[in-house]
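S.K.: coords below, sequence missing:
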C-alpha cells in the first residue's frame, strides 16, 4: 500500500519551480528556456522555413497565433498606408527639386514599401485575399545554457536564410512561455500582417496520412510528418505488395517484420515460399511448420492434387 501524502498526479508531473527573474531566459525546474518571436522581413516566404525548424533535433515549441482582420478595416488601413507613402514620396520629390537633382530618384526603401503596399491592396480588393495578424513564437528548452545557446544559434541561422530574424522577448519571457502553451492565449502584442496565401505557408497539415484501425500492421514512418503508417492491406483497393530496394537496404528485414506483425495482430494463414531457406529459423521460432521440398526430400507436390 502506498501511504497517502496528499499529493496528486500533477504534483509528480509538474516541475518543481518556474524562474522568470532573467530578462532573456527562464528556468523550468532544472531546464533552461528562452522565448523568442520571429520577425518576418520578407514579403514572401517559403514553406520550407517551417519544415526546417520542425526537423531540428532540439526541444522546441513553435506556436502560431493567427487573428483575422475585418476585410473593410484591412482595406481602409492599407489605403491609409498607401496615402502616407505617397505623401512621403511627394516630400522627397520636393527635396529633390530644391536640391536641383532628378525628382524621379527616390530612396530604394520607399519605392519597395510603395510597391508592396499597392500589391497588398490589389490582393485584398481583387484576388479574394484576406488579412491576418500573425504572432510567431519559438520557445527553446535545453538542460544546459550552452545547449540552449547552440539551439538558438541554429534556429537563427535557419530563419536568416528566409530573410527573417529571431528576436528574443526581453523582459517578456513569462508572457512568451504562457503564450506558447495550448491555451489559446496570446500575451504578446507583436503581430505581423499577412495575407491568406502567406499565412497558409505556416499550416503544416498538407501531408496524406495512412493510419487504419483494426488489424492494421506497422509499415514505417511518413517521410513528411514522421507519423506511423498503419495499414490493413486486405482493406486496400489493391492488397498486393512488393519490397523494392538496393542490396542491403533491409528488404528481408522489412518482410520478416511484417510477417511477425501479421502473426501477432491477425489470424491470417501465412505461407512463405523460401528458396534460400532464410525464413526457416523464424518460422520455427513462431511455432510454424517448415516443409522442405527438394529432389532428395521425402516431401513433394503433386500438381494433380491441387484444388483450384
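M.R.: Thanks, I have the structure now. Note that this is a predicted model, so its numbers are computed, not measured. Residues are numbered from 1 along each chain as shown.

S.K.: from now on I want contacts and neighbour counts done on CA atoms only, so please keep to that.
M.R.: Noted.

S.K.: what's the burial count for the closest residue to residue 262 other than its chain neighbours?
M.R.: Nearest residue to residue 262, sequence neighbours excluded (Cα to Cα, 6 or more residues apart in numbering): residue 217, at 6.7 Å. Using other Cα atoms under 10 Å, residue 217 has 23 neighbouring residues.

S.K.: need the contact list for residue 217.
M.R.: Residues near residue 217 by Cα atoms under 8 Å, 6 or more residues apart in numbering: 230-232, 258, 261-262, 265.

S.K.: please repeat the previous calculation with a cut-off of 7 Å.
M.R.: Residue 217 makes contacts with 230-232, 261-262, as judged by Cα atoms under 7 Å, 6 or more residues apart in numbering.

S.K.: you'd agree residue 37 is in a strand?
M.R.: Yes - assessed with DSSP: H, G, I helix; E, B strand; the rest coil, residue 37 lies in a strand.

S.K.: got another one to weigh against that:
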C-alpha cells in the first residue's frame, strides 16, 4: 500500500512543480499585461498635459492679436479727438456749407488707409499664422503619439487602421479668421465719416452761415478762442449747441471703443473655439490610434486571468488527488 501511494504521489509532485512554474510565468505575464494597459491609459491621459500646454501658448497669440486691435482703437480715438475740436472751424465749415454731398475728409481717408487697413492686415496675418500653428502642432504631436505606440508595442498584432493626419488633426474651422474677414474697414470708415458729419452738423449747423462766416473771418485775426466762440454764439441756441459738443465727441469715442471691444471679444472667443476644436481633434486621434493597443492589452490580460483561474482549479484537483491517495488505506 505504501509503495502504491509513493508511486501515485510521484506524478502528483511532478504535476505540482510544472503547475508552479506555469503559475510563475502566467503571474509575470499578467503583471506585464497590467503594466501595458496602465501605460497605454497613461499615454492617452497625457493629452490633458498637451491641452494645458496649448492653452498656455495660445494666450501669447491672443495677447499679440488683441494688442493690435487695442492699439488701433487708441489711434482712432486720438484721431477723433484731434478732428472734433471747437477750434477746428475749417472742418465745421466743410460740413455746414457742403453738407451731405461733400466728399470724404482727410481724416476719413486716414482712418482707413493709415490706421485700419494696415492693422487688420496684421491681425489677419497673425490669425493665419495662429491657425497654421494649431494645425502643425497637432500634426507633429499626433505623429509622436503614433510612433510611441508603434515602437513600444511593436509585438502587438492587430488589423492596421490608417488614420489620415490631414483630416483628423489638421482640420480647423478657422473661426477666428472668419470673424476678422467679416469686418469691413471700408464700412467702418464710412461710419466714421457719418459720425463726424453728424457731430459737426448737430453742433454748428444751427449757428447760421453768417455767424459761422464771422467766426471764420475772425480766426485769421490775433484773437483768443473765447472771442472766436463768442462770435460763433451770435445766433440763438448757439451756446446750447456748443456746450453739447464735448458730449457728442465722447459719444463717438464710446462707440468706437464699444465696436473695437466687441470685435476683440469675438476674435478671442473664435480663437478659443479654434483651440478647443484642435484639442478635441487630438483627443479623438489619440483615442483612435490607442484603441487597438488597448484592446490587445485588455484581451491578453483577460486570457492570462483565465489561465490563472485554470491553474488554480488544477491545483485544487491535484490537492484532492493527493488527499485521496493518502486515504487509500482507509478504503
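M.R.: Yep, that arrived. Everything numeric here is computed off the predicted structure, so don't read it as measured data.

S.K.: how alike are these chains, TM-score-wise?
M.R.: Put the two chains on top of each other and the TM-score (TM-score structural alignment, normalised by the length of the first structure) is 0.21; 112 aligned residues with a Cα RMSD of 6.6 Å.

S.K.: look up how far residue 282 of the first structure lies from the residue nearest to residue 262 of the first structure.
M.R.: Distance of residue 217 of the first structure to residue 282 of the first structure, given as Cα to Cα, to the nearest Å: 18 Å.

S.K.: try residue 99 of the first structure
M.R.: Computed with Cα to Cα, the distance linking residue 99 of the first structure and residue 282 of the first structure is 90 Å.

S.K.: comparing these two, which residue is more hemmed in?
M.R.: Applying other Cα under 10 Å to residue 99 of the first structure and residue 282 shows that residue 282 carries more neighbours, namely 13 against 10.

S.K.: how many neighbours does residue 132 of the first structure have?
M.R.: 22.

S.K.: what's the helix or strand containing it packed up against?
M.R.: Assigned by DSSP states H and E, residue 132 of the first structure belongs to strand 131-142. Other elements packing on strand 131-142 of the first structure under the criterion 3 or more Cα pairs under 7 Å, 6 or more residues apart in numbering; DSSP states H and E are strand 31-40, strand 59-68, helix 145-160, strand 192-195.

S.K.: and the shortest one, what other elements does it pack with?
M.R.: Put plainly, it is strand 192-195 of the first structure. If you count contacts as 3+ Cα pairs under 7 Å, 6+ apart, strand 192-195 of the first structure packs onto strand 131-142.

S.K.: can you mark which positions in the strand it packs on are buried?
M.R.: For strand 131-142 of the first structure, the neighbour count (16 or more other Cα atoms under 10 Å) marks 131-142 as buried.

S.K.: out of the contacts of residue 217 of the first structure, which are inside helices?
M.R.: Taking DSSP state H as the definition of helices, the contacts of residue 217 of the first structure contribute 261-262.

S.K.: format the contacts of residue 217 of the first structure as a markdown table; extra columns: distance to residue 114 of the first structure and neighbour count.
M.R.: Formatted as a markdown table, these follow (distance: Cα to Cα, whole Å; neighbours: other Cα atoms under 10 Å):
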| residue | distance to residue 114 of the first structure | neighbour count |
| --- | --- | --- |
| 230 | 52 | 19 |
| 231 | 53 | 18 |
| 232 | 57 | 18 |
| 261 | 62 | 16 |
| 262 | 63 | 19 |
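
S.K.: so residue 78 of the first structure touches residue 121, yeah?
M.R.: Yes - assessed by Cα atoms under 7 Å, residue 78 of the first structure is found in contact with residue 121 at 6.2 Å.

S.K.: I'd like the next helix or strand past the helix or strand where residue 87 of the first structure lies.
M.R.: Residue 87 of the first structure belongs to helix 71-99 when assigned by DSSP H and E. Counting by DSSP H and E, the element after helix 71-99 of the first structure in chain order, helix or strand, is helix 108-126.
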